[in-house]
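K.L.:
I would like to see how this sequence folds:
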Amino acid sequence: MTEGMVGIFQEIVTLFAIVAVGYGAKKARFMNDEFDRMLSKLVINLALPGMILGSVLTAGALPTAAEIWLCLGISCASTLVMFAVAYGFTLLLRIPDGHRGVYRFMLCFGNVGFIGYPVLTAIFGPDALVYAAVFNLPFNFFVFTVGAWFLTQDTDGDVRVQTTWRTFVTPVMISCVAAVVLTLLGIHHAPILGDALSTLGSITTPAALLIIGSSLANLPVRDLVGGPRLWVCAVFRLLVMPAIIWAVFHSFIDGGLMFAVAIVLSGMPVATNGTMLCYQYGGNSRVMAQGTFVTTVLALASIPILATFVSAVI
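P.N.:
So this is what the prediction gives:
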């Protein structure tokens, strides 16, 4: 476990290093707001679909059909609980209009890939990753539909995106549906196509981190860490949300690795693609970048607490 936690620490430091590069690139004028928007569009429409499909087409093995359906069900149910909690949270804390969508996004969608996978490996070993891959299929669908809709309800300046159902019929949503279908059909090993898609998708994480750093460079240094509401949201995202997921479902689901994966993934820092989606759908990129930064910093302390909690209750 100790060696695993060291690995997690290294992953988070790596994340901060790339964010710092993006911050410096904006200050040095290698990046600007228009470049950030275009890079976000490239990643969302090309790299992310490649990453989603590649994760299925390069998988060495999949769970049984019964396990897949159960995992998908737990994933969808826990996400719906997080939606309800997020709405209650924003009302309770009186989050102002124009910021509610981004706070709801931060509470519902975590960094399940770049940080989530190493955390699961450190706590449970590599056997957890096959469940995580299936668990994240509904996550990817929800983040680019409901999550995007959350952000369209906010304003970044005076801009509010007008949406129809066509707004959400995007390459990434189509790839999510295709990934679920491929998984249910047991199609998971296509070496050349899978490797090509995974290579294309590999630009997603560094590009997202560069965009976060560039967005933070627009803020005065004193504003990087946000205000009290943001910190309350961060603690809720990292520690309270996993406890809620356990409390709601532990009476209905037998304790086991699959349920443990659901709890751990519900306590990850804010998803790095949130800032890119803000550029795409008009959400408040400033608050999103702050939330991503703060939750990732706090994850250095929250992940060991989360690991102890899961070990005690599962």
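
K.L.:
Could you use CA atoms for every contact and neighbour count after this?
P.N.:
Will do.

K.L.:
three-state assignment of Ala196?
P.N.:
When the structure is split into helix, strand and coil by DSSP: H, G, I helix; E, B strand; the rest coil, Ala196 lands in helix.

K.L.:
What sits closest to it if chain neighbours are left out?
P.N.:
Beyond its immediate neighbours in the sequence, the residue positioned closest to Ala196 (CA to CA, 6 or more residues apart in numbering) is Gly54, lying 7.7 Å away.

K.L.:
helices or strands up against the host helix or strand of that neighbour?
P.N.:
Assigning secondary structure by DSSP states H and E places Gly54 in helix 48-57. Applying 3 or more CA pairs under 8 Å, 6 or more residues apart in numbering; DSSP states H and E, one finds that helix 48-57 makes contact with helix 127-143, helix 171-185, helix 191-201.

K.L.:
Recalculate using a threshold of 7 Å.
P.N.:
The helices and strands touching helix 48-57, judged by 3 or more CA pairs under 7 Å, 6 or more residues apart in numbering; DSSP states H and E, are helix 171-185, helix 191-201.

K.L.:
For the stretch 151-300 of the chain, just list every one of the helices.
P.N.:
Listed in chain order, the helices of the stretch 151-300 of the chain (DSSP state H, counting those that start in this stretch) span 171-185, 191-201, 204-216, 228-235, 241-249, 257-265, 273-281, 285-313.

K.L.:
Could I get these in JSON lines, plus columns for distance to Ser78 and mean neighbour count?
P.N.:
Putting those into JSON lines (distance: least, CA to CA, whole Å; neighbours: other CA atoms under 10 Å) gives the following:
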{"stretch": "helix 171-185", "distance to Ser78": "18", "mean neighbour count": "18"}
{"stretch": "helix 191-201", "distance to Ser78": "26", "mean neighbour count": "18"}
{"stretch": "helix 204-216", "distance to Ser78": "25", "mean neighbour count": "25"}
{"stretch": "helix 228-235", "distance to Ser78": "18", "mean neighbour count": "17"}
{"stretch": "helix 241-249", "distance to Ser78": "6", "mean neighbour count": "18"}
{"stretch": "helix 257-265", "distance to Ser78": "8", "mean neighbour count": "22"}
{"stretch": "helix 273-281", "distance to Ser78": "20", "mean neighbour count": "26"}
{"stretch": "helix 285-313", "distance to Ser78": "16", "mean neighbour count": "20"}
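
K.L.:
quick one more, to check against the first:
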Amino acid sequence: METIVLFKNLVIFLIIILIAYIVRRTDNVSHNLQKDLSYLLTDVTTPCLVITSMAVEFTDEKIIQARDAFIVSNLIFIISFAAIFIFLKFYKIKEPNRSQMMVGGILTNLGFLGFPLIQAMFGADGLYVASIVNMVSNYFTYTLGLALIKRNSEKQGKLKARDFLNNTNIATIVGLIILFTGFKIPEIPYKVLVNVGDITGILSMIIIGLMLGEIKVRDIFKEKHAYVMSIYRLILFPLFLILLVKLSPIQINMFVEKICVILFAMPVATITGIFSTSYDVDPPFATKIVMMSTMFCIISLPIILFVYNII
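P.N.:
Below is the predicted model:
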């Protein structure tokens, strides 16, 4: 049943992406719209979504879920780094694309696709877990992920506190305070947060469609390395992860386990393309691996969830 629900939501997302793609390809909107909407998503709607997902009753189960999500996601990111490093020892590819594929093998599209999909499938309970995972993800993104891209760049730049204390992480901290203190958000502010947060899913799909509209689709399918990256990111690593969690002697919350499997079966993180563009590190290649994996996840995600449920 969950597999069918996942597939239906992915089809809905795909249709929205196609609408945005057509609008961009026909030049009915400008290139700047993508950048503006991306800001709105990451700095406004997603933080609202995170806060409302944590405005729930404080229970022992919530503590266990937060603990397990934090520990498990840290372990998975470390394993992701080791796994893609070993994989690329056998699959030869030159820099800077090697580093870009390493980032793609470590970071998944939690914000643009993971959040709206988890919300559609599991509601506020799922978003609560996803928010903890995303907080851990941001740490690895702005340390390991950024370092891998910058080592092939002539541009210089230092990490700032703001990179870690972005609005989504701040919202997670605020949400945890609300959860632990039992503070009840007044009705009007709560409804504002809910209404703003609810557009995150639609906004995410529109942005992905606009990004896709910036390039020729046939150019994506000409990039052979993008196929390898998609197979690794969407199939090989998720299957490996399923085996690990199923065989692991460590007892973790089953709901957390399922959310983590879905989140780490997501396509290559959009931030791979953003970092590559910011530091002039072969942006077209990064865009291709992000877009191809995003398109193929429509097929791969239901398969991964099905395999997880039957094992």
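
K.L.:
returning to what we had before: and the residue nearest to Ala196 of structure 1, what pairs with it in structure 2?
P.N.:
Using TM-score structural alignment, the partner of Gly54 of structure 1 in structure 2 is Thr52.

K.L.:
and its match, how many neighbours?
P.N.:
Neighbouring residues of Thr52 of structure 2 were enumerated by other CA atoms under 10 Å; the total is 23.

K.L.:
what's the answer for Ile253 of structure 1, then?
P.N.:
13.

K.L.:
Alignment lookup: it to structure 2.
P.N.:
When the two structures are superposed using TM-score structural alignment, Ile253 of structure 1 falls opposite Ile250 in structure 2.

K.L.:
is it true that Gly201 of structure 2 touches Gly114?
P.N.:
No - applying CA atoms under 7 Å, one finds Gly201 of structure 2 not in contact with Gly114, separated by 9.3 Å.

K.L.:
now the angle from the helix holding Gly54 of structure 1 to helix 273-281?
P.N.:
Orientation of helix 48-57 of structure 1 against helix 273-281 (axes from the mean of the first three to the mean of the last three CA atoms, to 10 degrees) gives an angle of 140 degrees.

K.L.:
From Leu18 of structure 2, how far out is the equivalent of Met38 of structure 1 over in structure 2?
P.N.:
Structural alignment (TM-score structural alignment) places Met38 of structure 1 against Asp36 in structure 2. Here Asp36 of structure 2 is placed at a distance of 19 Å from Leu18 of structure 2 (CA to CA, to the nearest Å).

K.L.:
Which one of these two is surrounded by more residues?
P.N.:
More crowded of Asp36 of structure 2 and Leu18, by other CA under 10 Å: Leu18, with 18 against 11.

K.L.:
Could you tell me where stretch 13-24 of structure 1 falls in structure 2?
P.N.:
Alignment of stretch 13-24 of structure 1 against structure 2: residues 11-22, by TM-score structural alignment.

K.L.:
Quick check: closest non-adjacent residue to Thr168 of structure 2.
P.N.:
On the basis of CA to CA, 6+ apart, the spatially nearest residue to Thr168 of structure 2 that is not a chain neighbour turns out to be Pro47, at 4.7 Å.

K.L.:
Check the offset of the helix holding Gly54 of structure 1 from the chain's centre.
P.N.:
Averaged C-alpha coordinates place helix 48-57 of structure 1 at 15 Å from its chain's average position (CA atoms, centre = their mean, to the nearest Å).

K.L.:
And that helix, what's buried?
P.N.:
Leu48, Pro49, Gly50, Met51, Ile52, Leu53, Gly54, Ser55, Val56, Leu57 (16 or more other CA atoms under 10 Å).

K.L.:
I'd guessed the third one sits against Gly201; true?
P.N.:
Yes - shown here, Gly50 of structure 1 and Gly201 form a contact pair, counting by CA under 7 Å, at 4.8 Å.

K.L.:
The residue nearest to Met51 of structure 1 when sequence neighbours are not counted and Phe35 of structure 1, how far apart?
P.N.:
Nearest-residue entry for Met51 of structure 1: Gly201, 3.9 Å, with adjacent residues in sequence omitted and distances by CA to CA, 6+ apart. Computed as CA to CA, the Gly201 of structure 1 to Phe35 of structure 1 distance reads 19 Å.

K.L.:
hmm, back to that, can I get the buried residues of helix 48-57 of structure 1 in CSV with distance to Pro191 of structure 1?
P.N.:
Supplementary listing: the buried residues of helix 48-57 of structure 1 in CSV, determined by distance: CA to CA, whole Å:
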residue, distance to Pro191 of structure 1
Leu48, 19
Pro49, 17
Gly50, 14
Met51, 14
Ile52, 15
Leu53, 12
Gly54, 9
Ser55, 11
Val56, 11
Leu57, 7
